[in-house]
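Trainee: Please find the sequence and the predicted model below.
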Amino acid sequence: MRKILVGAALASLFIVGANAEKLVVAATPVPHAEILKVIEPQLKKAGFELEIREFNDYVIPNLATEDGEVDANFFQHTPYLDEFNKNKGTHLIKTVGVHLEPMAVYSKKIKDLKEIKDGAKVSIPNDPTNESRALDVLATAGLIELNDVALKTPLDIVKNPKNLKFTEIEAATLPRTLDDVEIAVINTNFAMNAGLNPTKDALAIESKDSPYVNIVVVKAGNENSAKTKALNEAITSKEVKEFIETKYKGAIVPAF
């Protein structure tokens, strides 16, 4: 009788596992994929098998979400999403905000921004929202002054006392430019992926009241699906908040 009961229990567990619906989320490796791994057990209890697809890219995850290749993505902030929808004609929407990754200035050649040389080379992201954000960081640090426009480019610099020379680079490759430039303004996920920590290695860092909170994104029409609701609940749980605070020690800040 005992063997029959054990066998029935195992069969039941197998059926639950077999019936779990797959939930596919596109993410950049650090910290997004790391955070998603924390919620795998919660999603499993809710009946979903989480599959994380990692990308070192800001375009493909959105296109994959639009095309239905993935159920959601987790890598971007709202200004980037809005600009992407506008330029690509996609129909993607935010569900929940998860964390802020303060953008920061890094260098292998100087220890303080006061040491920056006249005519120094500066690398910044080449996508519109992150480029504007990077320029704001440099303006706050006192290196440049900018026109008051929504999306800034180097053409909006009105004062550049150090005659800084700007190079626009794909965000993911910015850490590799540090040997060739005097300073680079890098998104935290790519900085951390290259072994840089904004709280320890940055020469200047974005304010914590930044509007650039990283969000979960789905295609319009899927925001009320069972998958999306389960993902939203798990990724804004107490467990995730504690993980972010413990793992990243202020380099990344919970936004819920």
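Mentor: That came in fine, so what should we check first? Residues are numbered from 1 along each chain as shown.
Trainee: hey, let's count contacts and neighbours off CA atoms from now on
Mentor: Fine.
Trainee: For residue 256, give me its contacts.
Mentor: For residue 256, the contact set (Cα atoms under 8 Å, 6 or more residues apart in numbering) comprises 97-99, 236, 241.
Trainee: hold the first one in mind and look at this next one:
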Amino acid sequence: MRMNPLRRVLIQAALLLPALAAPILGAGHARADDTTVRVGIMSAEDEDVWAVVSEEARKRGLTVKLTVFNDYTQPNEALENGELDANAFQHKPYLDNQIKTRGYHIVPVGYTAVWPIGLYSRKVHKVADLPNGAVIGVPNDPSNEGRALRLLEHEGLIKLKPESGILATTLDIVDNPRNLAIKELDAGIVGRSIDDLDAAVVNTDWALKSNLTQADRIATEPVADNPYRNFIAVKAGHETDPWVKTLVASYENDTVREALARIYKGTALPAW
């Protein structure tokens, strides 16, 4: 019996469907294996760095959704509350203080970069030229104030109590031979106040935002054994989640190393 031509075409098409469908199902399964993680970072230059990190993560099957903050206190709160899966903006002294004062359950999982803090001035060109009674601005948050005072001590401008540690405050100054006036200011303001001060200790990221340059920097903290390396952090208990290792690897590579040098103009150093 001869088969109707139309029926023959329909049967042939039906036989082809499984073969045509197989690649589509396979592709869909590959996408289902991807993971999306929410990462909190600070605004400005770090956004450009993390655009590179996000692309490196995409190559590894990890989608990074960034949340950008302008306030140092918010990323840890968001991570603790489950609004983020990770953040990347802080060093260990800062996190230790946050845990002590706020009870957070946050742990570092991989290093990012270090920004050596500097002493800047537009009135003198070297530390030795600072006058008696000079007004020196320092950040007022606990970890960065201690860091700033340590730099002033390293330059021979003040002496701190030996037991004061990295969270030293102005109350720990035991010798101030030049009668310096230490002015405590918000980290985001101290750099912008440079013209009203004789000098200021400013974090590198805020120095860039305040248009301070290396020509304005008259001293820099030592880099060797620096405790202020920044890192990626997650909520305690998630350190071994599979995506964590992938996220860290997406940062700790030569592509991001080159991006740090380009975007931060040599002021940020890889910390891994």
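Mentor: That came through fine. Here the structure is a predicted model, which is why all the values come from computation and not from measurement.
Trainee: Strands - which of the contacts of residue 256 of structure 1 land there?
Mentor: Secondary structure of the contacts of residue 256 of structure 1 is defined by DSSP state E; positions in strands are 97-99.
Trainee: most neighbours, which of these?
Mentor: When neighbours are taken as other Cα atoms under 10 Å, the top entry among those is residue 98 (24 neighbours).
Trainee: counterpart of that one in structure 2?
Mentor: Aligning on TM-score structural alignment places residue 98 of structure 1 opposite residue 112 in structure 2.
Trainee: show me the contacts for its match.
Mentor: Residue 112 of structure 2 makes contact with 88, 229-232, 251-252, 270-272 under the criterion Cα under 8 Å, 6+ apart.
Trainee: and in structure 1, which of those residues remain?
Mentor: When the contacts of residue 112 of structure 2 are mapped onto structure 1 and checked using both residues aligned by TM-score structural alignment, their matches' Cα atoms under 8 Å, the preserved contacts are 229-232, 251-252, 270-272.
Trainee: buried subset of these?
Mentor: Buried residues within these, defined by neighbour count using 16 or more other Cα atoms under 10 Å: 229-232, 251-252, 270-271.
Trainee: can you list those in a markdown table and add distance to residue 195 of structure 2 and secondary structure?
Mentor: Output for those, formatted as a markdown table (distance: Cα to Cα, whole Å; DSSP: H, G, I helix; E, B strand; the rest coil):
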| residue | distance to residue 195 of structure 2 | secondary structure |
| --- | --- | --- |
| 229 | 29 | coil |
| 230 | 29 | strand |
| 231 | 32 | strand |
| 232 | 35 | strand |
| 251 | 37 | helix |
| 252 | 38 | coil |
| 270 | 31 | strand |
| 271 | 32 | coil |
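Trainee: wait, which of those is closest to residue 38 of structure 2?
Mentor: Distances from residue 38 of structure 2 to these, taken as Cα to Cα, are shortest for residue 232 (12.1 Å).
Trainee: Just give me the closest of the ones in strands among the contacts of residue 256 of structure 1 to residue 224 of structure 1.
Mentor: For these, the closest approach to residue 224 of structure 1 (Cα to Cα) belongs to residue 97, at 15.9 Å.
Trainee: Now do the contacts for that closest one.
Mentor: When contacts are counted by Cα under 8 Å, 6+ apart, residue 97 of structure 1 is found next to 213-216, 255-256.
Trainee: For the residue nearest to residue 104 of structure 2 when sequence neighbours are not counted, list the residues it contacts.
Mentor: In space, not counting the residues next to it along the chain, residue 104 of structure 2 is nearest to residue 80; the distance is 6.3 Å by Cα to Cα, 6 or more residues apart in numbering. Contact analysis of residue 80 of structure 2 by Cα under 8 Å, 6+ apart lists 104-106, 235.
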